[in-house]
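Engineer: the following comprises the amino acid sequence and a computationally predicted model.
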Amino acid sequence: MSISGNCNVSRPLACLKLTMAIVITLLCFFGTNTLAFYAGAVRDVPNFQHSPRIDGLARFALNEFNKQQNAQLSFSKVVRAREQMVSGMVYYLTMEALDGHRTTGLYLAKVWVVPWTNFTQLEDFKQLDADKDGYQTSLWHAVRVQDPMVKEAAENAVKILQQRSNSLMPYELQEIVSAKGKVVNALNIFDLLLKIKWENKVQNYEVEMKRTLEGKWTMN
């Protein structure tokens, strides 16, 4: 099937009508499903955990959101990455980020990239409900022992151990030997190995500390 016509610049209205007629005819002939072909299926990005490009896009999205909303989120890591081919590529990035209260949350960013024009734009950014959106847990990962939240968790662990012991002799934190962290239902959980002095003895304690949404610490 072919459709042809002459478009004279002196007759813009006739040209517009002809163009609309061609579009409508093509839609009727091929069907609207043909247009959907140009938007590819959403698929997982392989090996995204080791991709500087994915990390860079996630940080870009976070920075754009912070500027737009005057927020103070800081990037932690990407936990899932998906992509969809359009005119360029759309990335759906699920990431962990810390807010101003050092509470870790899950966020979903939609970033549109057109590489041949150096175009990158944040399309959407929202916080996820961990239970509703199916991200109940993340894997344990190493955390710096100098991290302020790790130090806070360790100090509260010593206080709880002191309370549970009913001892008049104080427990003293000597060293945070190692720390691991993860997020469960938007709550920060740390597995800590602590060197603690009590009386004249120094012992290692392995504790699991959980920070509630209200900022309180509990020990499992």
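Structural biologist: Thanks, I have the structure now.

Engineer: C-alpha only now, for contacts and for neighbours.
Structural biologist: OK.

Engineer: can you count the residues close to the closest residue to Leu106 other than its chain neighbours?
Structural biologist: With sequence-adjacent residues excluded and distances taken as Cα to Cα, 6 or more residues apart in numbering, Leu106 is closest to Glu96, at 4.8 Å. Residues lying near Glu96 (other Cα atoms under 10 Å) number 25.

Engineer: tell me which residue is most central in this structure.
Structural biologist: Met95 (1.2 Å; Cα atoms, centre = their mean).

Engineer: coming back round to it: helix, strand, or coil at the residue nearest to Leu106?
Structural biologist: When classified by DSSP: H, G, I helix; E, B strand; the rest coil, Glu96 comes out as strand.

Engineer: ok, and here's another one to check against it:
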Amino acid sequence: MAELIRSRVVTLTVLVTLLCLLCTVSYGRLVGGRKAVANVKSNEEVQELGRFSVEEYNRSLKLLAAEEEVKFVEVVEAEEQVVSGIKYYLKILTVQNGASRMFESVVVVKAWLNSKQLLNFAPSSNDDALVKWMLAVTLMMVQQVEIMMK
């Protein structure tokens, strides 16, 4: 009888432990998964990353003597992903040539290295796909020129 009670206690303990573990894993943030950033418009770090993205893009335009600069308005949507640092996926409202334009940006921040790197900056998927491709290629070319200049 005592062995039967002990067996049930052990089984119950194992089940409760597994249930707690399962709840903890599902509640926590998945490593590698994207998570929406709350209160984007009041989040100073996210807004600063949007400003950084636009500044880097404008710097690349100056190197290529390309079109008119983009003016930062605000980040309207953001997601973050834990990688070797934090990767931010931003939707940025801008003004270019007097017209509002939406851009998408990807920035990686490595706080321990005091580093941030713009990986991509292109018109939102609502814009023309060809323009998006051209801007992405332009940014890659500028990055290659910068690497060669170092």
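Structural biologist: Received it, and whenever you're ready, just let me know what you need. Just so you know, these numbers come straight off a predicted model, no measurement behind them.

Engineer: can you calculate the TM-score here?
Structural biologist: Overlay of the two chains. TM-score (TM-score structural alignment, normalised by the length of the second structure): 0.59; 95 aligned residues with a Cα RMSD of 2.1 Å.

Engineer: quick revisit: list the contacts of the alignment partner in the second structure of the residue nearest to Leu106 of the first structure.
Structural biologist: When the second structure is aligned by TM-score structural alignment, Glu96 of the first structure is paired with Leu93. Residues near Leu93 of the second structure by Cα atoms under 8 Å, 6 or more residues apart in numbering: Phe72, Val73, Glu74, Val75, Val76, Ser100, Arg101, Met102, Phe103.

Engineer: how close does the fifth one sit to Leu93 of the second structure?
Structural biologist: Looking back up the chat, that one is Val76 of the second structure. For Val76 of the second structure, the distance to Leu93 of the second structure equals 7 Å [Cα to Cα, to the nearest Å].

Engineer: kindly report the same for the last one.
Structural biologist: Phe103 of the second structure sits 7 Å away from Leu93 of the second structure when distances are taken as Cα to Cα.

Engineer: overlap in contacts of those two?
Structural biologist: With Cα under 8 Å, 6+ apart as the test, Phe103 of the second structure and Leu93 reach no residue in common.

Engineer: Leu57 of the first structure - nearest residue in space that isn't next to it in sequence?
Structural biologist: Excluding its sequence neighbours, the residue lying closest to Leu57 of the first structure (Cα to Cα, 6+ apart) is Val111, at 7.5 Å.

Engineer: so what's the residue mapped onto that neighbour from the second structure up against?
Structural biologist: With TM-score structural alignment as the criterion, the equivalent of Val111 of the first structure in the second structure is Val107. Neighbouring residues of Val107 of the second structure by Cα under 8 Å, 6+ apart: Leu49, Ser53, Lys87, Tyr88, Tyr89, Lys116, Gln117, Leu118, Leu119, Asn120.

Engineer: which of those residues count as buried?
Structural biologist: The neighbour count (16 or more other Cα atoms under 10 Å) marks Leu49, Ser53, Lys87, Tyr88, Tyr89, Lys116, Leu118, Leu119, Asn120 as buried among those.

Engineer: I'd like the residues you listed as TSV, with secondary structure appended.
Structural biologist: Output for those, formatted as TSV (three-state DSSP):
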residue	secondary structure
Leu49	helix
Ser53	helix
Lys87	strand
Tyr88	strand
Tyr89	strand
Lys116	strand
Leu118	strand
Leu119	strand
Asn120	strand
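
Engineer: nearest to Leu30 of the second structure among those?
Structural biologist: Distance ranking of these against Leu30 of the second structure, using Cα to Cα, places Lys87 first at 13.8 Å.

Engineer: I am finished for the moment; much appreciated.
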